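Asker: dropping the sequence and predicted coords here.
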Amino acid sequence: MATVAFPRRHICFDHPTIIRDRKRELQGFIAALIRLRQACHALAQQPGAPRRKAQDVASLVLHFLEMPVAVEDEEHRLSCGRPLHSHTAPTEDACPICMCEFDELSDDDAVLELTCGHAFHESCLVHWLDKKMTCPLCRCEAVGGFIAA
């Protein structure tokens, strides 16, 4: 997380190149925060881990991103029946958005699975969720998920 910087400001705000670059950098920053929050949830499940600190960091990220309370409620409901750290790899072989195989991942692109069970490349899903907070396949509200691979 320390290597991910918040997009820096520019003197000229409306230049298309600057807008495109800042948007891409902001998407990367938000994706890194979501990965940090997921790692904190997984850490809090480990025996002997600094559970309270991990929960505090996850809560700070949640509030910084202004995520709806429904996200916390859904994650709590899922954690009661299905621990966050025990998920298996997605059953599909390819991302439904870009149609590329999941095993063709770059080092910085994870597979994210939404609470509805559908899995996508992180970069594909971030672009979709930027427009709509629903699953691209079933249109269920995207209130949570986890890193599947």
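Answerer: Arrived safely, thanks for sending. Since this is a predicted model, take the numbers as computed values, not measurements.

Asker: contacts, neighbours, all on C-alpha from now
Answerer: Fine.

Asker: beyond the helix ranked longest in the chain, next helix or strand please.
Answerer: When the chain is parsed with DSSP state H, its longest helix is helix 16-45. For helix 16-45, the following helix or strand on the C-terminal side (DSSP states H and E) is helix 51-64.

Asker: ok, second structure coming up, stack it against the first:
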Amino acid sequence: MDEPHFRRLIKFQTRRREALTGSELEIRTTTNHVSTSEVNVKAWFTVYCMDIRRADSRHGDDDQWVLKKRYSELETFRRLLFKRIEDWEYTVRREFTRKTTVDRQKTFAVVSNAMRRAISPTFPKKHFRANKVAVIKERVVGLPNFVRKLLGVYTDLAVYKTNSQLQAGGFASSWAQLCTIFSELEAFLKIPQPQKDAEIQRHSAVLALKDFNDYTRSVGEEAHDQLCSICLNEDPVTDEGRPLVALPCGHHFHEDCVIDWFSTSPTCPLCRRSSHI
């Protein structure tokens, strides 16, 4: 993948991560008590039901699902993820050679940091009496935060997997491990198929963008026709340095504007044609 396309994907990924960690994504958590014995009424455990959705009601069911987990499941997966990351980092170091470029080393460091965001010291602690009201209240707050971070890692890896530097030139083993981490995250979070398909379409729409310059302008196109219809900025001073990109339909917008738009819909803001490849 060439630099402009990967750069745009990284920009899109950053927007998505900011949305996941901000107010755009809602995780409403309720609890269910599941009995483990018909005889002992005090024998039960707590299931945390997390309703994950985009805060904007205009979005459909593609961005909504319910994740049901016990504390023990989340705590076990956190330890598994930490081990997977350590194993991947060890394999990467072993695969490094004297010929490994600095840029490639930086790429691996960025991926490592992205995954380690989920291994936070703020994860709720274990308690001997886990069903106390105070403990459950603490976990109702802390566990969704952990899930939010896992979703951020999942979003990051979906983009990083497109970087050929992570798999080419003797990095086959670490690449396989990275794919395993991604698959395990996807399975644990129970990402619904419509959500997967929507994310693929968003990535495809970003990859379909092309630089808009003097060579891609239509013959006879006036300066006012180059106005970005998303931000409607007509100030040439503030507009300078903001690259324009063209969609497959031929319409063009500021790169930043249309990448933000794709978080809402992978279509052209003007003609509504599908923009994914």
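Answerer: Perfect, thanks for sending it. If you're wondering where the values come from, they're calculated on a predicted model, not measured in any experiment.

Asker: do you know the score for how well these two fit?
Answerer: The TM-score (TM-score structural alignment, normalised by the length of structure 1) is 0.47; 90 aligned residues with a C-alpha RMSD of 3.1 Å.

Asker: related to what we said a few turns ago, buried set for the longest helix of structure 1?
Answerer: Going by neighbour count (16 or more other C-alpha atoms under 10 Å), the buried part of helix 16-45 of structure 1 is 22, 25-45.

Asker: so which elements touch it?
Answerer: helix 51-64, helix 122-131, strand 145-147 (3 or more C-alpha pairs under 8 Å, 6 or more residues apart in numbering; DSSP states H and E).

Asker: apply 6 Å and report the result again.
Answerer: Here helix 16-45 of structure 1 touches helix 51-64, going by 3 or more C-alpha pairs under 6 Å, 6 or more residues apart in numbering; DSSP states H and E.

Asker: name the residues that touch the helix it packs on?
Answerer: With contacts defined as C-alpha atoms under 6 Å, 6 or more residues apart in numbering, helix 51-64 of structure 1 is touched by 37, 40, 44.

Asker: contacts only, for the second one.
Answerer: Okay, so that is C40 of structure 1. 54, 58.

Asker: same thing but at 7 Å, please
Answerer: Residues near C40 of structure 1 by C-alpha atoms under 7 Å, 6 or more residues apart in numbering: 54-55, 57-58.

Asker: so T31 of structure 2 is in contact with M50, correct?
Answerer: No. Counting by C-alpha atoms under 7 Å, T31 of structure 2 stays clear of M50, with 8.7 Å between them.

Asker: can you give me the helices for the stretch 101-250 of structure 2?
Answerer: With DSSP state H, counting those that start in this stretch, the ranges of helices along the stretch 101-250 of structure 2 come out as 102-116, 133-160, 172-188, 193-207, 236-239.

Asker: quick one, which of these is nearest to L80 of structure 2?
Answerer: Counting by C-alpha to C-alpha, L80 of structure 2 lies closest to helix 172-188 out of these; the figure is 9.6 Å.

Asker: how about that closest one: buried residues?
Answerer: 174-175, 177-178, 181-182, 184-186, 188.

Asker: and if you look at stretch 72-81 of structure 1?
Answerer: E75.
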